[in-house]
Every structure is written in C-alpha cells, then in structure tokens.
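Novice: Sequence and computational prediction follow.
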Amino acid sequence: MNKVAVIMVGFILLLIVACGSQGEKTGSYNFKQGVGELQFRFLENAPPEKIYPNSNFKIVLEADNLAAYDVVNLQVAILGLDQTYFEISPSEQKVERLVGRSLTAPGGDKQFLEFDGQSKSISPQAFEYRAPFFLKTEYRSTFEFVDTICLNPNVYAIYDAGCKPDTQKSFSGQGAPVGVNRMEEIISPGAGAKVEFRLFITNLGKGKVKTLTVGKGELGGKPLLCVFQRAEDPTGKKVQLGTEAQEATLICTASLEDSQSYKTTLAVDFSYDYEFIEPQELALVR
C-alpha cells in the first residue's frame, strides 16, 4: 500500500469516528430540560428602520419554537398602532401548530408571519414621528415532569440497605417557559404509610401564564392524586400563575403498600395558556 492510500484510509477512519461521536451526542441529548420558549424576531428591513410617507412596507416576523413541546393555537397581533399614520393588514395572524424540539426535529418548528403595512402623511411641522405599538402573542402548550424517586415507608428500619429518599430536589426546568424548579418529598411512615410530593412550578419565561392545568399524575405507573394548593376551580386542577418568577404549589399524594425502600418513577403532565406583550415602534420620516 503506497503512502497516498495509507493517508486516504486514515482520513476515512477519522471521518467515521467523528460522525459516530456526533451521532451519539445528538441521540443522547435531552431537550426536556432547562428553559425553552417561543421566540420572535423581525426579518432585516421588515419593517424598515425608516418608513417614508404614503408608502407600502412589510412586517415579517419569524416565529421559532425553541421549547421541547408543540405550540398550538398561536395568535400574534399588532396592537395600539395609531391609524392616523399607519395601517396594518391583517392585524392578527394565527398558526395552528408549531412542532417543538426533539431528536427528530432538533431545531423545532419555524414559521414566517407577514403583515402588509401602509404609511400615511406626516405633519408638515414634523420631521419624524415614532409610532409605538405592541406585539401580543398568545398560545397553548404543555410540559411534563418526570423524575426517579426513592420511597421508604419504613424510615426507621435498621437493616434496609435500599435507597434513601431525597426530601428536597431542585430542577433547571423541563424545556418550556413554565416548569417545576423544586420538589419536596414527605413520607408518613408506619401502618397506612403515605407519601406527599410538593411540586413548586414557576414561570421561567418572559410572559404571563394565564392558566396552568395539571393533567395526569402517576407514581410507578399507578394514578396519583394531584391538586393545586390555591386552585382557581373546585376540582383543584387549575391555577393562574401570572408573570415571571411567580410560583404555584401542586400537592400530590399516594398510599404506600411495600414495607421496604425502592425506586420508582414520578410523572405529572401539565398544560398552560401563555401570553406575552412586547413593545415595538415604527419610524415615519419625511
């Protein structure tokens, strides 16, 4: 084998190893962690930095779903613009679904929303007019909390060499703008042993959680009773979380049947309605 052939074989082997490592890294990434949310940006020159009187222009908005869950019933509206100087059509755009980030779609779903604008005359005494407006976004989405926990109904057992429960845990999020940031586990031992989980859910994003609803809860595959501490409805399943850093407490309870410690899975899913309003402006110049 000549020198050129040896170099080529070595280069091919290096590419195979590099591609394999990259595939393993992508395949093992968990998108349902940290904070991920719907993000928007205006395309360059849409709208233009300067808009001249009696002219047409475009507002093009890129909606990018960086959460790990689908966004549905997305509504984006341009509000508060003075129609003396500008007309926008349509004033609202709707998107049925934007797919979230996953192993099959690591970048999430994107969509461009286009608004047609028309400027009007500016006052003869004015050189420039800055028109403020609001970009209002509303949508519905979900997130799920899953964790491996230890249950020990007999905390005073001397010879139980199994797992040890964590009374408190903290989390970075579940890949959404809303998430569980900490959990407390409280076990009532002895006959008729019970466990209580307190999940503290926080608004981690830039907007407002209009309604947060708890769905199905399971402990080791069995149904788990979960209700909010300060629920907005008689069922205890809904709460208004509000703006950034505001917190809701979900209490989940279950009876324990085994007498020895063991590890199992705690899973709770949620849905929420989210809204955020961002101030913007257009510049009308002579």
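Specialist: All right, it came through fine.

Novice: Please count neighbours and contacts with C-alpha atoms only from this point.
Specialist: Noted.

Novice: Next, L14: secondary structure please.
Specialist: Counting by DSSP: H, G, I helix; E, B strand; the rest coil, the backbone at L14 sits in helix.

Novice: tally of neighbours for it?
Specialist: 12 (other Cα atoms under 10 Å).

Novice: who's in contact with the residue nearest to M183 when sequence neighbours are not counted?
Specialist: Residue nearest to M183 in three dimensions, not counting chain neighbours: L199, with 4.7 Å by Cα to Cα, 6 or more residues apart in numbering. By Cα atoms under 8 Å, 6 or more residues apart in numbering, the residues touching L199 are V180, N181, R182, M183, E184, T249, L250, I251.

Novice: this is the comparison structure:
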Amino acid sequence: MSDIQIFSFKPKAAPKPMPLRETPPGKVGPASLPRELFLKIVDSLVDDVTAWETPASWKLEYCYNASSKLVVKEERMTIAETSHSQMKRFERSRLPSQIDRETRLMVNKKLVRITMLTENGTISPIDAWVRPDIDRFVAFCAAGRDLRNQKLHFIQAMTLPTPTCESLINSIQRLHFPKLEYISRKNAAAIASFAALPHLREISTVVGNWAPDYNERIVHHGMRKIDQKTYPTLHNWAQRHESTFASIFRPLKKKGVKLLVDMMMGDNPFLEICDTEKGIRIKTLIANCNCCSHEKLY
C-alpha cells in the first residue's frame, strides 16, 4: 500500500478578460460611448439596410413539416444563395445582425425572418428575409382535386395560425391573386380567411385582355361601369360574379382593403374594383381630368 501515490488536480483559474485600452484624451472609444448613442448608430445602419430596396414576391404555401405550417417560396428565385434580393438583404443586414442580440432584433423588425421552401419543396436551412412594407405575397391557388386537401389545410392554417406563424401573418400587407377568376364563390372561404390578416391593406390581381384607347388623352375620375371594348376579360368576370361579389368581398371591405388591378404581375396598379350599390364599378388610378369627382358614382 505504501507504493500507492495519490495525485491531486487543481484546475487553473480562468484567464481574466483583457481590459479595454484607455481612450486617448479627446477621443471617443468603447470605454466612453454611451449605449443609447451606440444604438442610434446601429439604428441608422438598419435604415440603410432597407434603403433603395426592390420588392420581392412570395408564394404562400402550406407545409406540414414546418412548425409554422405556412411558408413562403420566392416567386422567381427560391434559394437564398442564388436569389438577388435575398443576397442583397443578407449583405446589408450582416453587420448590425452580428453585433449582439439586441441589434439583431432591431434588424429583424425591418427584415422579418420567415420559413422558406427551396425549388424542390424542401424546407430551406436559411430563413427568408422579408420586407413586410414592400414585399407582395401570392395567395395559394389549388388547381385540381389532388390539391383540394392542401387548400383546406392552407385555409385552416391562415384562420388558426400556430404561434410560430405569427411573424408571417403579421407581415402580409400586400396580397396578390394570380388570376381574376380567383375572386369567385368557389374561393369564398379562402378570401374570407384573408380577413384574419391584421395588417392587410391591399389585394391585387391582373386585368386579363384589354385594349386601351391610346388616342384618349383625358382619363376621367370617379367610379364607372366597366367598358367591354377596353376591358373584355374584366367585363365578362363582372357580369358572371356581380351578384355574389358583394358578399364574397364584404369581410375585406369592412377592413378597408382595396382591390387593385394591374396589367400583369407588377407593382403598377392602374384600376381599383369597387363594390357599390349599383354593382361592380372601376376607378381609374391614373385619371387626369379636372371635370369629375374622385369618389362620385357615375
């Protein structure tokens, strides 16, 4: 037993952090910069992140494997590494996001992080950078019986969102319907579910076939009947759905949501569809006359 030796181990003390270097007289450095001033500097960096930004277009989809159930998929490029808008937003937000947790939260208020799908439908390892104030979300449109259950799940997830879906629900301010025919009785439940979006302010769709009179220099204000020669697709849609449009769009009309029409999927709407006591009317947003009232029903 006398040959047994007992060794004791005493861990070394943790190294002390290096002290900040003393700030030279007349200079402002880490030791003397107030936190409030520092956050104002970061806030200006965050403003630079959102300056001169191009809007992105996101398709809304249902994904069972995602905790949020509702996800986005970029309309043109879906993988963050190859998307111009996503790379641009990442590069601009990288510096203020990497300082500390508080500055990262400041960035996430302007660029909301949302679960995103890749081109093949799998969940991307990188969340999307979404600009709620300018980005547009494309409503899920089910075509065929195979997607009927997917549509039902989408409506349920929109109406009763999960806690992790709250950031997406709060981010949708601009919604887009890919086809004018989406606004019909068969999609009444889906359209009503969009009334649950707290910050939704406008819905856009496409006009379809149209033949503008370029010789018509004066465009009149007011809510007017749809001219069949100028807007044949819009006129035919209004004739088919005029009796049901008021009841379908009523939940959104009560929220003050505008229904805008564009030539194609862009950001230049030129018409607004109005529900009036005389039926469906349109208001030209590029009107230039001086003789008509803006809100008068003609």
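Specialist: That came in fine, so what should we check first? Here the structure is a predicted model, which is why all the values come from computation and not from measurement.

Novice: After superposition, what is the TM-score?
Specialist: Once superposed, chain against chain, the TM-score is 0.27 (TM-score structural alignment, normalised by the length of structure 1); 139 aligned residues with a Cα RMSD of 6.7 Å.

Novice: re the thing from before, now the buried members of the contacts of L199 of structure 1.
Specialist: V180, N181, R182, M183, T249, L250, I251 (16 or more other Cα atoms under 10 Å).

Novice: who are the neighbours of the helix or strand harbouring L95 of structure 2, in terms of helices and strands?
Specialist: If you go by DSSP states H and E, L95 of structure 2 is part of helix 84-97. On a contact count with 3 or more Cα pairs under 8 Å, 6 or more residues apart in numbering; DSSP states H and E, helix 84-97 of structure 2 meets helix 35-49, helix 101-110, strand 128-130.

Novice: Show me what the first one packs onto, helices and strands only.
Specialist: Meaning helix 35-49 of structure 2. helix 84-97, helix 101-110.

Novice: The first one vs helix 101-110, what angle?
Specialist: Using axes from the mean of the first three to the mean of the last three Cα atoms, to 10 degrees, the inter-axis angle of helix 84-97 of structure 2 relative to helix 101-110 is 150 degrees.

Novice: quick check: angle from helix 84-97 of structure 2 to helix 35-49?
Specialist: 170 degrees.

Novice: Tell me the buried residues in helix 84-97 of structure 2?
Specialist: So helix 84-97 of structure 2, judged by 16+ other Cα under 10 Å, has buried residues S85, Q86, R89, F90, R92, S93, L95, P96, S97.

Novice: So the last one sits against R104, correct?
Specialist: Read it as S97 of structure 2. Yes: at 4.2 Å, S97 of structure 2 and R104 qualify as touching, with contact defined as Cα atoms under 8 Å.

Novice: still on that earlier bit, of all the helices and strands packed on helix 84-97 of structure 2, which lies closest to E272 of structure 2?
Specialist: Ranking those by proximity to E272 of structure 2 (Cα to Cα) places strand 128-130 first, at 26.1 Å.

Novice: name the helices or strands packed onto the closest one?
Specialist: Going by 3+ Cα pairs under 8 Å, 6+ apart, strand 128-130 of structure 2 lies up against helix 84-97, strand 112-114.

Novice: Tell me the first helix or strand C-terminal of that strand.
Specialist: The C-terminal neighbour of strand 128-130 of structure 2 among helices and strands, as given by DSSP H and E, is strand 136-138.

Novice: Could you say which helix or strand holds Q239 of structure 2?
Specialist: helix 232-254.
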